[in-house]
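K.L.:
Sequence isn't available, so here's the structure alone:
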């Protein structure tokens, strides 16, 4: 199992992610996971952005990635606001 750090997640969420990072992820044959801390860092980072299109777009991309972790949504939203 590979646990991705926040910087890897933020890279793949970019409009044009680094090709080396995306190639590496595509080549991974192990299970890939993220931690609750990474989720909290992503959500906290979005909360720090000023309201607007960039914040909305990034929030939508993060929620799309996190949608596979249903059932923990309330906890992660609370933790991300701490």
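P.N.:
Looks like it came in fine. Worth saying up front: this structure is predicted, and the values here are computed from it rather than measured. Numbers count the residues shown, from 1 in each chain.
K.L.:
use CA for all of it now, contacts and neighbours both
P.N.:
Will do.
K.L.:
I'd say residue 76 and residue 39 touch.
P.N.:
Yes: in this structure residue 76 lies within contact range of residue 39 using Cα atoms under 8 Å: 6.7 Å.
K.L.:
can you give me the strands in this protein?
P.N.:
With DSSP state E applied, the chain shows strands at 2-3, 32-33, listed in chain order.
K.L.:
May I see those arranged in CSV, with distance to residue 11 and mean neighbour count as well?
P.N.:
Written out in CSV, the entries for the strands of the chain read as follows (distance: least, Cα to Cα, whole Å; neighbours: other Cα atoms under 10 Å):
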stretch, distance to residue 11, mean neighbour count
strand 2-3, 15, 12
strand 32-33, 15, 11
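K.L.:
another structure for you, compare them:
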């Protein structure tokens, strides 16, 4: 099972997405693709800081379609179990001198909790998190 990171979803809704990313997603069973509530929040935050207009409206429609049809019932929540994983990941990285953002630590914690692989362009952001990571831009 795979968890799509924010940058992968952003890429997929672009007018001309990266061919490697599209090809990778197209070869996966839809039922194997997930994302997190953290990623959904990051995506919608980006949408809401855009000025009102046609571009924002088009993007909002594409996002609604993606989340309601594409990933319906496959958005993983940050819960009590992932909170404990978060504490382990964030504290380990801090002690190792490689801090991590709260959002990235939450995403890593959710992946760890479920044993899912993270799909992201930002592989180095998730180093030393104890999860499998792959980059469809390069693989």
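P.N.:
Thanks, I have the structure now. In this text the structure is predicted, and so the values were computed from the model without any measurement.
K.L.:
Ok, which of the strands of the first structure comes nearest residue 60 of the first structure?
P.N.:
Distances from residue 60 of the first structure to each of the strands of the first structure were compared using Cα to Cα; the minimum, 19.6 Å, belongs to strand 32-33.
K.L.:
Quick check: that closest one compared with the second structure, mean distance?
P.N.:
By mean Cα distance after the TM-score superposition for the first structure, the fitted strand 32-33 of the first structure averages 0.3 Å away from its aligned residues in the second structure.
K.L.:
Which other helices and strands does that strand contact?
P.N.:
The elements that strand 32-33 of the first structure packs onto, with contact taken as 3 or more Cα pairs under 8 Å, 6 or more residues apart in numbering; DSSP states H and E, are strand 2-3.
K.L.:
Next, the mean deviation of the strand it packs on compared to the second structure.
P.N.:
In the superposition against the second structure, strand 2-3 of the first structure averages 0.3 Å from its aligned positions (mean Cα distance after the TM-score superposition for the first structure).
K.L.:
and residue 53 of the second structure, how many neighbours does it have?
P.N.:
Residue 53 of the second structure sits with 8 neighbouring residues when counted by other Cα atoms under 10 Å.
K.L.:
before we move on, what about the one 5 residues further on?
P.N.:
The burial metric for residue 58 of the second structure, expressed as a neighbour count using other Cα under 10 Å, is 11.
K.L.:
Could you find the counterpart of it in the first structure?
P.N.:
With TM-score structural alignment as the matching criterion, the partner of residue 58 of the second structure in the first structure is residue 57.
K.L.:
Confirm for me that residue 17 of the first structure is in contact with residue 11.
P.N.:
Yes: with contact defined as Cα under 8 Å, residue 17 of the first structure reaches residue 11; the gap is 5.5 Å.
K.L.:
how about the helices of the first structure, start to end?
P.N.:
Per DSSP state H, the first structure has helices spanning 6-12, 19-27, 36-48, 53-66, 73-80. These are given in chain order.
K.L.:
which of the ones you listed sits most buried?
P.N.:
helix 36-48 (a mean of 17; mean count of other Cα atoms under 10 Å).
K.L.:
and that helix, how far from the second structure on average?
P.N.:
Taken against the second structure, helix 36-48 of the first structure registers an average deviation of 0.5 Å after superposition, with mean Cα distance after the TM-score superposition for the first structure.
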